[in-house]
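Visitor: return a 3D structure for these sequence lines:
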Amino acid sequence: MVAPSRGQALSRRRKKEKVLKRVFITGTAGFIGFHLAKLLLAEGFAVHGYDAMTDYYDVRLKERRHAMLQQNEHFQATIGMLEDADLLNRVMEDFRPDVIVHLAGQAGVRYSMENPRSYLESNIVGSFNILEAANQLKVEHLLMASTSSVYGANEVQPFRETDKVDLQVSFYAATKKSCESMAHSYAHLWGLPVTMFRFFTVYGPWGRPDMALFKFTDAILDGRPIDIYNNGEMYRDFTYIDDLVRAIHLLIEAVPERPEDGQVDEGDSLSPVAPYRVVNIGNSNKVRLLDFVDAIEAELGIKAERNYLPMQKGDVYETYANCDLLKSLTDYAPKTDIRAGVGKFIHWFRDYYDK
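Guide: Down below sits the predicted model:
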């Protein structure tokens, strides 16, 4: 007798149990995880969140995000560390996800110079535990967060998924590239379908306090100077949060399949030896840092006191995404204009902090 394929077995299980499609999301108290969980719940998915509630930034903001999600009857959550494999496995065995979206991890380029061990433990050990659990459960699709930082010192713009990425310039980026390599090996060895996202400077309401938009807005409203590195001559592909999570939602159904003949279409990052693909998610529009600051000032109606500084270690001059692959897979492309996105963030910020 021929054993059912992974997809056939999962489809039969869902029909038998008559449940909503279940998605396990790590980092649901975080910025991106919160927005993704909110979208998927609105689209009719059942979501189980897993978050450590670490104090890298204000835990009260994380708790508020989770509290909002918990108003939906189809959301459950567990507080725990990715490094706690026993807890992670117990929770997943109980929930039995069809899909896993792994967004949790230690973020921030600059903090990786202060506390690199936290990146090793969370991003590498934690991601290994996710890979193990996903393989044991034979999920339909594992989707994992990487970063545009893996492009490192690459100079050819815009960045394409098929570019060689061996020149990371921060330990944060190095851990994320390591996760990409680990995931590819699991996809090859066990047939685990994996999609890696490379995010490009995500921003929007409920954003992280360590990100530039949050810090600049807070400082300008308080009359404090803002630090502008490389004298403002830096470029980022700012990606609005709603665009990002919409892309992730659509990619859930774009399950990679290993090509039988090892041939891959031009421009596709699909591995010739595994059901594994890397996908950029960006706005495909680089914005100069000084223009970004101008947009914040215009929305606030306040001129900032600017403190110009040299480039920081581990930072890169420019990020700019080619998102043709995302478009071809999903027929979707992020499009929110920077001024519109900044305006939405500032409206949320002033309301949330009563400023």
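
Visitor: drop to CA atoms for contacts and neighbour counts, all remaining ones
Guide: OK.

Visitor: which parts of the longest helix belonging to the chain are buried?
Guide: Taking DSSP state H as the criterion, the chain has its longest helix at helix 171-190. Within helix 171-190, the residues that qualify as buried are 171-180, 183-188, counting by 16 or more other Cα atoms under 10 Å.

Visitor: this one as well, want them side by side:
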Amino acid sequence: MTKVFITGGAGFVGSRVAKRFADQGDEVYIFDTFKQYLIPDPTVQPPNLLLRLKDFIDKIELIQGDTLNKDHLRRTLNRIKPDIIIHMAALPLAFMAIEHTEDAFQSILGSTVNFLEIVRDFEHPCRLVYTSSSMVYGNFVTDPVTEDSPKDPKEIYGSFKLSGEIVCRGYMKCYDMDVSIVRPSAVYGPYDANQRVLQKFISRALNGEPLKVDGDGSMRLDFTYVDDAAQAIFLAATHPKARGEVFNITRGKAQSLKEAIEIIQEEIPGVKAEFGPVPAYMPKRGTLDVTKARTLLGYDPEYDLKKGLKLYIEHLRHNPI
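Guide: This next block holds a predicted model:
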């Protein structure tokens, strides 16, 4: 039985990764602050984040903790002695990193160094999966971008994520550590509580409100359904060929905001859209090439945007997040 330690395991993507391991009978430990990154609003009832875990909470151990508290983290890891660590705990949104730079620095870089320092002293084998971001590429200079394409982040979040990659590679080479790196993009689906674009679109559409669109709708993103992202992270954590590698883990086909809106309009008739300026921090993006993940890991994304959005809309009709 494999022991799997997941930081941010109560989060949007982390909870789906945890479920994959729990469903196959592995020993799963979720380490989470249970902090929610939302703008405070006294008129809104905060969602119960444990809803993400309700179907398998009896199969896991929940540990409340902060990855920046190094002593607590070390004691916990030395007690569990995990075979796999999947590090997903961090400030999750690019626009928030700009406003909360110190929090972003600590939660992305500080926590990663804490793990590397602790794991380097392990006497047993352990793979560390570092969750990076497609924002490391900045403006895409090719479409699609491969893992070897130029990295030139345009904002704070991508800069810290790329810095984390560099630090991971340095520790890996210096101490012969088992590390793999994943780069997701535009993840969406049930139980997202961080107000990403498709969540906001669907929620407004279900409430009969116009959609607020950055730009004219032509912005293209490689939208990735949460279960596909979880599949790829699971493979990066378990496959022998993932050691020392970096993987794009997306749908592998960018589509425009306008296309997403048209799908929503098919499912929720009468939806209107209002267009505005594109935030200055937002890079020009497109498709991420997932050939490497397909070839080395057997990654096989299942959900195109139409299928994923239909499922997500149906979920939000009946659930708060």
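
Visitor: quick revisit: of all the buried residues of helix 171-190 of the first structure, which comes closest to Ala212 of the first structure?
Guide: Nearest to Ala212 of the first structure out of the buried residues of helix 171-190 of the first structure is Tyr172 (Cα to Cα; 17.4 Å).

Visitor: aligned counterpart of the closest one in the second structure, please.
Guide: Superposed on the second structure with TM-score structural alignment, Tyr172 of the first structure falls opposite Tyr157.

Visitor: could you tell me the end-to-end distance of stretch 111-127 of the first structure?
Guide: Stretch 111-127 of the first structure has its terminal residues 19 Å apart, counting by Cα to Cα, to the nearest Å.

Visitor: no, scratch that, I was asking about stretch 132-146 of the first structure
Guide: Criterion Cα to Cα; first-to-last residue distance in stretch 132-146 of the first structure is 18 Å.

Visitor: what span of the first structure is stretch 17-32 of the second structure aligned with?
Guide: Against the first structure, stretch 17-32 of the second structure falls on residues 36-51 (TM-score structural alignment).

Visitor: how far away from the center of its chain is the matching stretch?
Guide: Counting by Cα atoms, centre = their mean, to the nearest Å, stretch 36-51 of the first structure is centred 15 Å from the centre of its parent chain.

Visitor: run through who's touching that stretch.
Guide: 20-30, 69, 72, 74-81, 95, 104, 245-246, 248-249 (Cα atoms under 8 Å, 6 or more residues apart in numbering).

Visitor: and stretch 324-343 of the first structure, by the same measure?
Guide: 203-204, 213, 238-240, 243-244, 247, 250-251, 254, 267-268, 279-284, 292, 295-296, 299, 323.

Visitor: quick check: closest non-adjacent residue to Phe31 of the first structure.
Guide: Gly207 (5.4 Å; Cα to Cα, 6 or more residues apart in numbering).

Visitor: residues touching the counterpart of that neighbour in the second structure, list them.
Guide: Matched to the second structure by TM-score structural alignment, Gly207 of the first structure sits across from Asp192. Asp192 of the second structure sits next to Phe12, Gln199, Ile321 when contact means Cα under 8 Å, 6+ apart.

Visitor: Asp58 of the first structure: which of the buried residues of helix 171-190 of the first structure is nearest?
Guide: Distance to Asp58 of the first structure, by Cα to Cα, is smallest for Tyr172 among the buried residues of helix 171-190 of the first structure, at 20.7 Å.

Visitor: is it true that the closest one touches Ser112?
Guide: Yes - counting by Cα atoms under 8 Å, Ser112 is a contact partner of Tyr172 of the first structure at 5.6 Å.

Visitor: any common contacting residues for those two?
Guide: Common contacts of Tyr172 of the first structure and Ser112 (Cα under 8 Å, 6+ apart): Tyr119.

Visitor: ok, back up a step: drop anything exposed from the contacts of stretch 324-343 of the first structure.
Guide: Applying 16+ other Cα under 10 Å to the contacts of stretch 324-343 of the first structure flags 203-204, 213, 238-240, 243-244, 247, 251, 268, 279-284, 292, 295-296, 299, 323 as buried.

Visitor: where does Met196 of the first structure sit: helix, strand or coil?
Guide: strand (DSSP: H, G, I helix; E, B strand; the rest coil).

Visitor: look up how far Gly207 of the first structure lies from it.
Guide: Taken as Cα to Cα, the span from Met196 of the first structure to Gly207 of the first structure is 22 Å.

Visitor: what about the strands in the stretch 201-350 of the first structure?
Guide: 202-203, 226-229, 235-236, 239-240, 276-281, 287-288, 306-309 (DSSP state E, counting those that start in this stretch).

Visitor: sorry, back to before: find the nearest non-adjacent residue to the match of Tyr172 of the first structure, please.
Guide: Nearest non-adjacent residue to Tyr157 of the second structure (Cα to Cα, 6+ apart): Ala94, at 5.0 Å.

Visitor: of the buried residues of helix 171-190 of the first structure, which is the nearest to Gln136 of the first structure?
Guide: Nearest member of these to Gln136 of the first structure, counting by Cα to Cα, is Tyr186, at 11.2 Å.

Visitor: and that closest one, what does it touch?
Guide: So Tyr186 of the first structure contacts Leu131, Asn135, Leu192 (Cα under 8 Å, 6+ apart).

Visitor: any idea what Gln157 of the first structure aligns with in the second structure?
Guide: By TM-score structural alignment, Gln157 of the first structure lines up with Asp143 in the second structure.

Visitor: thanks a lot, catch you later.
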